[in-house]
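Chemist: need a 3D model of the sequence below.
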Amino acid sequence: MLNTLYLLAIPVLLIIYNICGYLLRRPGQKLPYPPGPRSLPIIGSLFDVLTPRTGLDTHWAIYRDIGNTYHSDVLHIDIFGDHTVVLNSAKAAEELLERRSGIYSSRPTMYMANESGLGWNFGTMPYTSWWRLHRRTFQQHFRSDAIAAYHPYIRQATSRLLRSLSGIQSTTMVTQYDDLQAIVRQHAASIILYTTYGITEKEDMDAFIELVNNAAESINATAIHGSFLMDYFPLLRYVPAWFPGAHFKRKAVHWAQSTSELVNKPWNQLRASISSGTAISCFGTKCLQKLNLTLNAADATEDTSDLGMSKAASDTKMEEVIRNCAGTAYMAGADTSVSLILISVLVLSHHPEVQAKAQEELDQVLSSAANSSQLPDFSDRGSLQYVEAIFKEILRMYPGVPLGLPHCSIADDVYEGYFIPKGTTVVGNAWTEPQSGTPSSKHSFNPDPELYAFGFGRRICPGRHLALDTSWLVLACILATCNITRISSDKSKEIDPIADFADGLVAHPQPFKCCIIPRSASAFELMKSGYEVGVRMEA
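Modeler: Sure thing, here's the model as predicted:
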């Protein structure tokens, strides 16, 4: 009897909650909302957002198409009084998320992400002193000038990637997507595991790579506002996992287990390695050394004074901050580089003429170096302007994190005569840049794609410098040693890779086929030797 009453009470409570929310959120202002789908009483634009669509459609493409329908780069979507504003141009995103960052730097409450155990990820936190402490701790070690310290290991990992590519070449020289993706994931995860936790053993690497692959599914699925009805119906978080139709809750329970293991297992291993004296210098050890291993009371007070903590409490809290930052880096860093590299291979497979021009530049720059027959290095980047243009154009055409994480307005605002109420979820859609032309059409970009391919304003991804350096080196090395071509059928007709993308926070291309062929016998040998032979280091 009680179970029956409980089952009946939940939908009734949901309806009452959302009707009340709708009535309370109706603004009394006279200015209109931005253009968007027609809002019906109570349910708003629910049917427009939930319109059946193919599995290949993505949120960023849907937002782009709605913008085209209403001829506006700023859209308003209302579902049960939950306001979402989508910014479909760099101009609108820069004005609101950059210039008015004091209003738009927070996050909406991400109910499904929190239910999935992601509350420790500071990327999902609202704009508070607790978030600022995380951001400050993280950025000290991952800002652009700090990444150079990791370049030697990035070279080693790139050498392993090239050797793996050379080893999977079959008699038909076809690189299978699953093989390519596995190699790229191994590469990206090995770099972030080393820089964050100092993990280098292959057995540990394999276990933690599988762990992050499982956990990354949670943030990819939950970070886009509206992916789950819980974003609009917060009371759904109280629905038990056994409730009929509560598959979302069962997913949350599963993801919460994976995310808990992700943030705790490598951290516990790091703490054990410190205790045994075998720890390698990395983000975790450097932060812990600054804390209680070499931390004085003044340092602790400085870092946590805005949280109103005592010295005893601050040490415990600061270790939690460091653990959270390490987990955030681990989760994000193991996925964003994968997306960038796979997208680069996919796009370049369509443009042999671009590869040829880039290879001409690479051959000229590398042959003029003190040691010839070298792989491109970070010290060559300033001389490889065409390769740099390719990299930036790919970022512009296919940003790895198209929508970023959602922002939230903390005050009423007006933009170009449109009203944006306090509490509105604001989404910057970087995918609305035209995906036309070749990936090297220009050498200068305004705005720089690096500034919006990883989020906006104060919430731009602080780990982007590592992802960009890692991906650039792979792109340059593959171009220097290989030709990327599309597959030919039995009738010698080229087959295009599938240029569709899976929906989620990070853009991943659907499986595609291509050939990655060494340019010559000497290039093949260079892929096998990597940077171990005659590597040139920056001054």
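
Chemist: contacts and neighbour counts: CA atoms only from here.
Modeler: Fine.

Chemist: residues near Leu342, how many?
Modeler: When neighbours are defined as other C-alpha atoms under 10 Å, Leu342 has 23 of them.

Chemist: where do the strands sit along the chain?
Modeler: Using DSSP state E, the strands of the chain run over 74-79, 82-87, 174-175, 407-408, 413-415, 418-420, 425-428, 482-485, 487-488, 494-495, 501-502, 508-509, 514-518.

Chemist: next, the angle strand 74-79 makes with the second one.
Modeler: Strand 82-87 and strand 74-79 are oriented at 160 degrees to each other (axes from the mean of the first three to the mean of the last three C-alpha atoms, to 10 degrees).

Chemist: contacts for strand 82-87, please.
Modeler: Residues from elsewhere that reach strand 82-87, judged by C-alpha atoms under 8 Å, 6 or more residues apart in numbering: 22, 34, 63, 73-78, 93, 232, 420-421, 423-429.

Chemist: and of the strands of the chain, who's closest to Pro108?
Modeler: Closest of the strands of the chain to Pro108 is strand 407-408, at 5.1 Å (criterion: C-alpha to C-alpha).

Chemist: now the longest helix along the chain: how far from the chain's centre is it?
Modeler: The longest helix of the chain (DSSP state H) is helix 311-348. Offset of helix 311-348 from its chain centre (C-alpha atoms, centre = their mean, to the nearest Å): 9 Å.

Chemist: please provide the structure for the following sequence as well, for comparison with the first:
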Amino acid sequence: MIQTHQHLSFSILSILLGVVLLARRRKWLNRLRGCVLPPGPRGLPVIGNLLDLPNTDQPWKVYDDWAQTYGDMVYTQVMSTPMLLISSANIAFDLLDKRSAIYSDRSVSVMNELTAWDFNVGFMPYGQRWRSIRKKVHEYFNLTVTPNHRDTQTEEVHAFLRRCLAHTGKELHPLFIRQLVAGIIANTVYGIEIKDMNHEYIRLVTQSREVMDTIKQPGNFWLDYMPLLRHIPTWVPGAVGVKYAARVRPTVEAMLNKPFDTIKDEVDPKDSIALDMINRLKEVHDPERRAIEERCAKDASAMAYSAGSDTSYSLIQIFLCAMAAYPDIQRKAQEELQAVVGHDRLPTYEDRGSLPYIQAIFLECMRWRPIVPLGVVHRLMEDDYYNGYFIPAGTLVVPFVWRMLRNPQEYSEPEKFKPERFIKDSALNPDVLDPNSLAFGFGRRICPGRYFAMDTAFMAMASILHVFNVVPSLDKDGNQLNPIPRWIGGHVSRPDSLHYMLYSRSGASEKLVHATATT
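Modeler: Presented below is the predicted three-dimensional model:
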């Protein structure tokens, strides 16, 4: 009897879903009469290209095949939702920057809501809540304010150097890098010091970002394409997304709430962005308004904490892999550091303008292994036309950053790590397409914390190269392991393994690092 009831429930839901999709499809087809859509793979009736979505740990490879087959604009249909894959930087600039007034929306994500990740402005639909949260993030991380955080960034980088000295000659564990970036963000945003790799907040942000990576990997869950599935009982096979969300939601909520609430309860909290927001709340006397403002402050804090820790974490891993794999490039960077910084001190932010090769290494890290290879999806708010093609309202526009940053017409030999491509006459070459203009997003959706991320990366890269040599790890027989791993991931890419070690370059540099513990 129970089994019959289960089959009946699923059958009724399937019929209702089919009716809704057919009605939407008929309305959509009426709008398309006489219009030309961009090319793309042929889909199936009703579900479209749902089964073509790449359910793999390297989804960009599937999209790259599509781009090679169909061109720089690839159109697909997933259920009733149109999707457009953009593989050209010029097209991305034309649509997402120049027409940002109609390309700045995001789709409503059921998985974001169910897992509590709907606080993230990067994935939030265009509207008042998005504007409020983004305004707060921008207020504390814009180009003018970012230098205020450099003392904290420098202190955390120096602490990282000290930990690495104690670990010299051993394969560097990923948690060393996680502690570095989480320490910078947690200290800046919450005034919390991350003193060891087992700290609760490292666990929370690591596990929460794994959730984000899982729900943003195409093909993992169908809920975002068939929202009605959220109402299916958990015993039905189609409820896998609901089950997963129920399991991981408490972790994401803890990352969102716990650090902020801890500061509220402390008697004498350390100065931080969150504390400044909390102090401002005391000036809001209307309870309802204050509750809204507090939620906005909490969301903005968690947004900075989670997003910043993950992207910087991946970027520093890419940098270390590249240095171990390309010793000549590492040596050239160290020669530049030696000429500018010398033996008697560690690098500072004031050295940045005199270190064009270090800056070029940063740019090449951003290009060589894009941190967010599929970009962040935009949603078109009204019908549009481009290069003779019709793009219907509601289209999800995927900026395929991985392919843009590997375009051989922009970057020769894209598979090679070549910082020299950004150098001309011993300075940065302004004629080469800046990877930052692609990697940090487009238009009104550009990353508000990009300047902070760039500051963190510069200080970490310059300091590591000034103090250490980065070399490949050894296997049990003493042979060097390949330091270039296989990159995987859904939303944020990451190496599936790490094989590099740090060795101190000199006793003088070790003394400089140890001296930072008392300053």
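
Chemist: related to what we said a few turns ago, list the buried residues for the longest helix of the first structure?
Modeler: By 16 or more other C-alpha atoms under 10 Å, the buried positions in helix 311-348 of the first structure come out as 311, 314-315, 318-319, 321-348.

Chemist: cool, and stretch 366-385 of the first structure?
Modeler: Across stretch 366-385 of the first structure, burial judged by 16+ other C-alpha under 10 Å covers 366, 373-378, 380-381, 384-385.

Chemist: identify the farthest-apart pair in those.
Modeler: Within these, Ser373 and Gln385 form the most distant pair, 19.5 Å apart (C-alpha to C-alpha).

Chemist: how far away is the equivalent of Leu465 of the second structure over in the first structure from Ala523 of the first structure?
Modeler: For Leu465 of the second structure, the aligned position in the first structure is Leu479, judged by TM-score structural alignment. To Ala523 of the first structure, Leu479 of the first structure is 11 Å away according to C-alpha to C-alpha, to the nearest Å.

Chemist: out of the two, name the residue with the larger neighbour count.
Modeler: Of the pair Leu479 of the first structure and Ala523, Leu479 is the one with more neighbours under other C-alpha under 10 Å, namely 26 against 18.

Chemist: what residues are up against that one?
Modeler: Counting by C-alpha under 8 Å, 6+ apart, Leu479 of the first structure makes contact with 355, 358-359.

Chemist: and if we set it to 7 Å?
Modeler: Neighbouring residues of Leu479 of the first structure by C-alpha atoms under 7 Å, 6 or more residues apart in numbering: 355, 359.

Chemist: just the helices in the stretch 351-500 of the first structure please.
Modeler: Applying DSSP state H, counting those that start in this stretch to the stretch 351-500 of the first structure gives helices spanning 352-367, 385-397, 464-481.

Chemist: Leu14 of the first structure: which of these is closest?
Modeler: Leu14 of the first structure sits nearest to helix 464-481 of all those, at 39.7 Å, using C-alpha to C-alpha.

Chemist: next one: the closest one to chain centre, how far?
Modeler: Its chain's average C-alpha position is 16 Å from that of helix 464-481 of the first structure, according to C-alpha atoms, centre = their mean.

Chemist: post-alignment, that helix versus the second structure, mean distance?
Modeler: Averaged over the aligned pairs, helix 464-481 of the first structure sits 1.3 Å from the second structure after superposition, using mean C-alpha distance after the TM-score superposition for the first structure.

Chemist: for that helix, buried residues please.
Modeler: The neighbour-count check on helix 464-481 of the first structure (16+ other C-alpha under 10 Å) flags 464-481 as buried.

Chemist: next one: stretch 358-372 of the second structure
Modeler: Buried positions in stretch 358-372 of the second structure, judged by neighbour count with 16+ other C-alpha under 10 Å: 358-372.

Chemist: which bit of the first structure covers it?
Modeler: Counting by TM-score structural alignment, stretch 358-372 of the second structure corresponds to residues 387-401.

Chemist: next: stretch 9-18 of the second structure.
Modeler: Aligned using TM-score structural alignment, stretch 9-18 of the second structure spans residues 6-15 in the first structure.

Chemist: average distance between the matching stretch and the second structure?
Modeler: With mean C-alpha distance after the TM-score superposition for the first structure, stretch 6-15 of the first structure averages 3.0 Å from its match.

Chemist: now that stretch: how far from the chain's centre is it?
Modeler: Put simply, stretch 6-15 of the first structure sits 37 Å off its chain's centre (C-alpha atoms, centre = their mean).

Chemist: what's in contact with that stretch?
Modeler: Here stretch 6-15 of the first structure makes contact (C-alpha under 7 Å, 6+ apart) with 233, 235.

Chemist: repeat that for 10 Å
Modeler: With contact meaning C-alpha atoms under 10 Å, 6 or more residues apart in numbering, stretch 6-15 of the first structure is reached by 1-3, 17, 19-21, 42, 80, 233-236, 238-239, 243-244.

Chemist: now restrict these to buried residues only.
Modeler: By 16+ other C-alpha under 10 Å, the contacts of stretch 6-15 of the first structure give 19, 42, 80, 233-236 as buried.

Chemist: now the farthest one out in the first structure, which residue is it?
Modeler: Computed with C-alpha atoms, centre = their mean, the residue of the first structure farthest from its C-alpha average is Met1, at 47.0 Å.

Chemist: contacting residues for that one?
Modeler: Neighbouring residues of Met1 of the first structure by C-alpha under 10 Å, 6+ apart: Leu7.

Chemist: same check on Gly44 of the first structure?
Modeler: Residues near Gly44 of the first structure by C-alpha under 10 Å, 6+ apart: 22, 37-38, 77-83.

Chemist: widest-spaced pair of those?
Modeler: Pairwise distances across the contacts of Gly44 of the first structure (C-alpha to C-alpha) peak at 16.8 Å, for the pair Tyr22 and Pro37.
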